[in-house]
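Asks: Here's a sequence, model it:
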Amino acid sequence: MDRYFVALLYVCVLCGCSSLPKTPPEVPGEERPAFTLLYTAWIKPEQGIATVKLRISSHPEWVNWMRFYAEPERHENFLYSGEAQREGDSLLWTPPADDAWIQYDVKIESRRSNGRYDGYMTQDWALFRADDLVPPVRTDFKDGTQSRAKLEVHLPEGWSIATRYPRYTSGRYKIDDPDRLVDRPTGWVVMGKIGTRRETIGGTKVTVAAPVDQGVKRMDMIAFLRWTLPTMQSLFPKFPDRLLIVSADDPMWRGALSAPNSLYLHADRPMISGNGTSTLIHELVHVAMSARSGPKADWIVEGLAEYYSLEVLHRSGTLSTERYENAHEELAEWGKEVDSLDVDRSHGPITAKAVGRMREIDAEIREQSGGRRSLDDVLRSLATTDGEITREAFAAAVEQAK
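Replies: This next block holds a predicted model:
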C-alpha cells in the first residue's frame, strides 16, 4: 500500500475523520492541479450581440460555485446545466459534476455619459473590451487547485480578429492572468474587416489594428512606437511582452482608454498634441503601471501618466528641450487656478497642476539623494504595487526614494 495513503489514513483515524479529504493535495514544488475553463463566443452583428458559453471542460467537480455579477440590461437569456439562482445583482451558478456549462447573450454596444461609444458593433466590424463578454465573477473551488482558461471566437464569414492574447495552433487563445484566481478575457479587442500591422520592439510584440476605411494611421503609430517605446521599456523593466492598440473613428469615444496589455485611441487623436503632450504615451504609462487610484489619489495616477508622457518624448529625442519646457509652462498656466488636487476624479486643469507637482517632487528627490535617485524610482515602486495607489503609498515611496 502507498506510504502516503497509510500515513494519511493514520492521521484521519487519530483526528476522528469520517472520510478521506476530497480536495487534491498541493505538492510542494509542483504545479497545482487545474480545472479548465473554455469560453466560446459567437459574434452576431445582425443582432448586435455575442452569445457566450462557459464550459468547465475538466474537473468541474472541483468548482463549488461561480457568482456572476451580470448587468440585467446587457446580459440576458441565461441557460445552464446544474442549478442557478438570482441573488440581488448577481447570478449564483452551482455547476454539476459532469457536463458543466452556462450560456447567455451579451449586448456589445456600450455608450458613455457623453453619448459616445466605448463598445460598438456594425455589420462590418466590432470594437469593445473583452471584459464585456464575461461579467465579473467570484468562484469558490477546492483548495490546492487553480484554473486554466482558453477563449474560442466564432466570427462571421470574412471577419478577422485582433486580441492581446497568444493564439494556439487550434485557433483558441490562451487566457492567463497571474493576478486573478480565475482567468477571464480582458483587454481591448477589434474584429471584422480590419487592417493590422505588427512589429516587435525591444521584446514587445506590438499590434496596431483597426477597421478598414476609418482613417487610422497604423504605420505612423508603429513608427512612433519604434522611436518612443524603448524609452518606456527602460522606465518599466516589466513592460508587457504583448501590446495591442485598437482604433476607430466616430461614433467611438473621442479619447483614449487603457486596459490590460492594450489600449484604445480614437482615430482623430494625434500622437503628439499641439502642447507637446501625447495621449498615446499617457495611456501606455497606464498600461505599464496597471494602476488603480485610491480615494482622492486620482491626481497621482493621472499626474504620473501625463508627466511621463512628456518625459518619454523628451528622453527619446522626439521632443526638443525647448518644446519640453514650453509644454511644462503651458500646463502650469492651465492648472494655476486649481486649489486642491484631492478630488475623486482628476481632469484637465487638475492633471495639469499634478504634472507640476510631480516635477517638484522629482527635483526634491534628486537634490536630497545627491542625484542618485529620482521620480523614476517612485514610478517603478508604484508599478509593482498590488491594489490601489493611495496618497499614503505615494508619500511613502517618495520618502524612500529620498
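Asks: Every contact and neighbour count from this point should use C-alpha atoms.
Replies: Noted.
Asks: and residue 106, how far is that from residue 119?
Replies: Applying Cα to Cα, to the nearest Å, the value for residue 106 to residue 119 is 12 Å.
Asks: where exactly do the strands run in the stretch 151-300 of the chain?
Replies: Ranges of strands within the stretch 151-300 of the chain are 160-162, 173-175, 188-192, 194-201, 204-211, 242-248, 256-259, 262-266, 292-293, based on DSSP state E, counting those that start in this stretch.
Asks: In a markdown table, list those along with distance to residue 381.
Replies: As requested, these are exported to a markdown table (distance: least, Cα to Cα, whole Å):
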| stretch | distance to residue 381 |
| --- | --- |
| strand 160-162 | 32 |
| strand 173-175 | 27 |
| strand 188-192 | 26 |
| strand 194-201 | 24 |
| strand 204-211 | 21 |
| strand 242-248 | 22 |
| strand 256-259 | 20 |
| strand 262-266 | 22 |
| strand 292-293 | 14 |
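Asks: how about CSV for those, with mean neighbour count and distance to residue 78 added?
Replies: Output for the strands of the stretch 151-300 of the chain, formatted as CSV (neighbours: other Cα atoms under 10 Å; distance: least, Cα to Cα, whole Å):
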stretch, mean neighbour count, distance to residue 78
strand 160-162, 19, 26
strand 173-175, 21, 23
strand 188-192, 26, 24
strand 194-201, 16, 31
strand 204-211, 22, 31
strand 242-248, 24, 30
strand 256-259, 20, 27
strand 262-266, 25, 30
strand 292-293, 17, 32
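Asks: Proceed likewise with the subsequent sequence, for comparison:
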Amino acid sequence: MAEVGLTQTGLADSVNAALQRAGYEGTVSDRTVRNWLTGKTRWPHRRQREALEEVFDCPIIRLGFAQRDGSQAPPEVDPMLRRRFISVSAGAALSATSSPARAARSHVGMSDVERLLAKFAVIIASDHRYGGKLTIENQASALAGEALALQARGTASQRVRNALYGCAASFTSSAMWAAIDGRRFAAAQRHFDRASSLAAMSGDGGIQFRIWSHAGSLYRHMDRPSDALAANDVARSLSITRRDPMFASLGHARHAAIHGLTGDHRAVRQSLAHAQEALIKADAEAQRPMWISAFYDQAELESLALAAYLALGDYEKAEAHAHRSLAALRPTMQRSEAIAKARLAQAQLGQGDLEPAVATAMSIPKNPAGQHPRIGNMLHNFGNALRITAPTSPLTQAWDDYVHSSEGTR
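Replies: Below you'll find the model as predicted:
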C-alpha cells in the first residue's frame, strides 16, 4: 500500500473496482481493509483474494495472509520472510520480494486515461439527469479506485501518473458532489479528505479548484457559511482562476450563494457582478475539463443567483433569476431544472402568490430527477411554508393531496 500510494479507502475502492470488473458486487469497506491489516481477517474470501492479487499484481501469500488452517505461509514461502512483510514497511518488503511481479507489470499510457474519462462522461451525464443518487456516488468512487489500480499495476511516465492521480481526484470529487447532492454530508467529508490529497499529487489546478469549490458548497448546504467562504476562497485563490475567467466566474457565483446565507446584500450583488463579467470574458471554445464544461454556463450562474436571493429573502429578484435560469438551461440538465423550479415555487410563495407557487411545485416531474433528495427536502420545506402561510386554503389542501398521491405511486 505504501509503495503504490493507496490509503485504506483507496485500497477498498481499488478492490471493489476489481470485483466489479469480474462481475461481482463491490462490498469491501474501510473496515474490511482494517481487518486485513490487523490480522482479524487472516484469509479473505476467494473473490477478495483474487481482487487483491489483481490490484497488487502478486500472489495473495506475498501480501502476508495466512491460510484457513492457521499455517503462517505455504511451504514454498519462508515463514521468516512472511513475518518480515508484517513488521517492516510495505515498500521495503516489496522491493525485496516482488521482482517477478514487477517484471510482469504492463505499460499504462494516455489511452488508459482516455478510457477512464469516457466512463466518467457516462457518470456526469447520469448526475445531470438524476443527481444525488448513492449509485452515482459509488460508481464515481469505484472509478477512482480503477485509476489507482492502474497506478499500482502498470509502469507509466510521470505525465501519465499525474493524469491518473488527476482522474482519481476528479472521480472522487464527483462522488463527493453526489453525496452533497444527496445530503449525505459525512460521506461527502470523507470524499473531500481523500480527493484533496489526490489532487495535490496530480498537480492539476483545475481539479484542486473543483474540490475546494465543492467543499464550499458542502459547508453552504450544512449552514456553515464561515467555513464555506473559507473553502471557496481557497478555490478562488488558485492560479487557474487568473488564467481562465470561466473558473473565476464559477468561484464568484458560488461565493454569492454563500453570502446569501450571511444576509450580506452588498456582497451578493458584487459577487454576481464579478461572476457575470468573468463569464462574458471567458472563451466559450477553450478546452476545459469535462466537469466544468458540462454544467457551468449562464443558466448555472442564474441558478446560483437564485439561491443567493432566496436565502436573502428577496423573493422578487429570486423569481427573476429563476425564470432566466430555466430559459437558458440545456435540455439534458433535468436535475438542474427540477431544482430551479423548486426554488421558483419558494420565491413565488414568499411573495404571496399561492396559485402559481403550487402550480410550479406540481410541475416538477415525478421521475427520478424529481425524486432527488435535495429536491425532496426543498418541496418538504415548501409544503411546511405553505401550511403556515395559508393553512385553510384549498390550494394547501390540493398540495397535500398531491403529495400523498405522489408518495402512494412510488
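Asks: Please work out the TM-score for the two chains.
Replies: After superposition, the two chains reach a TM-score (TM-score structural alignment, normalised by the length of the first structure) of 0.33; 222 aligned residues with a Cα RMSD of 6.8 Å.
Asks: what are the ranges of the strands in the stretch 151-300 of the second structure?
Replies: All strands of the stretch 151-300 of the second structure, identified by DSSP E, counting those that start in this stretch, fall at 154-155.
Asks: got it, and the stretch 1-150 of the second structure?
Replies: Per DSSP E, counting those that start in this stretch, the stretch 1-150 of the second structure carries strands over the ranges 106-107.
Asks: looking at it, residue 286 of the first structure is touching residue 256, isn't it?
Replies: No. Here residue 286 of the first structure lies out of contact with residue 256, judged by Cα atoms under 8 Å, at a distance of 11.0 Å.
Asks: related to what we said a few turns ago, go through the strands of the stretch 151-300 of the first structure and name the closest to residue 380 of the first structure.
Replies: With Cα to Cα as the measure, strand 292-293 is the member of those nearest residue 380 of the first structure (14.8 Å).
Asks: Excluding chain neighbours, what is closest to residue 228 of the second structure?
Replies: Nearest non-adjacent residue to residue 228 of the second structure, counting by Cα to Cα, 6 or more residues apart in numbering: residue 216, 4.0 Å away.
Asks: hang on, the one you found packs against residue 234?
Replies: No. With contact defined as Cα under 8 Å, residue 216 of the second structure does not reach residue 234; the gap is 9.2 Å.
Asks: Which one's more surrounded, the two?
Replies: residue 216 (28 against 17; other Cα atoms under 10 Å).
Asks: Identify the residues contacting the more buried one.
Replies: Taking Cα atoms under 8 Å, 6 or more residues apart in numbering as the contact definition, residue 216 of the second structure lies against 227, 228, 229, 230, 231, 232, 254.
Asks: now the helices for the stretch 1-150 of the second structure?
Replies: In the stretch 1-150 of the second structure, the helices defined using DSSP state H, counting those that start in this stretch lie at 8-21, 30-38, 46-56, 79-87, 90-97, 99-103, 110-129, 134-153.
Asks: Serialize those helices to CSV and add fields for distance to residue 271 of the second structure and mean neighbour count.
Replies: CSV is the format used below for the helices of the stretch 1-150 of the second structure (distance: least, Cα to Cα, whole Å; neighbours: other Cα atoms under 10 Å):
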stretch, distance to residue 271 of the second structure, mean neighbour count
helix 8-21, 37, 24
helix 30-38, 40, 15
helix 46-56, 46, 19
helix 79-87, 54, 15
helix 90-97, 49, 15
helix 99-103, 53, 12
helix 110-129, 25, 16
helix 134-153, 31, 24
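Asks: With distance to residue 360 of the second structure as new columns, can those be given to me in a markdown table?
Replies: Shown next, in a markdown table, are the helices of the stretch 1-150 of the second structure (distance: least, Cα to Cα, whole Å):
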| stretch | distance to residue 360 of the second structure |
| --- | --- |
| helix 8-21 | 41 |
| helix 30-38 | 43 |
| helix 46-56 | 50 |
| helix 79-87 | 62 |
| helix 90-97 | 59 |
| helix 99-103 | 61 |
| helix 110-129 | 19 |
| helix 134-153 | 27 |
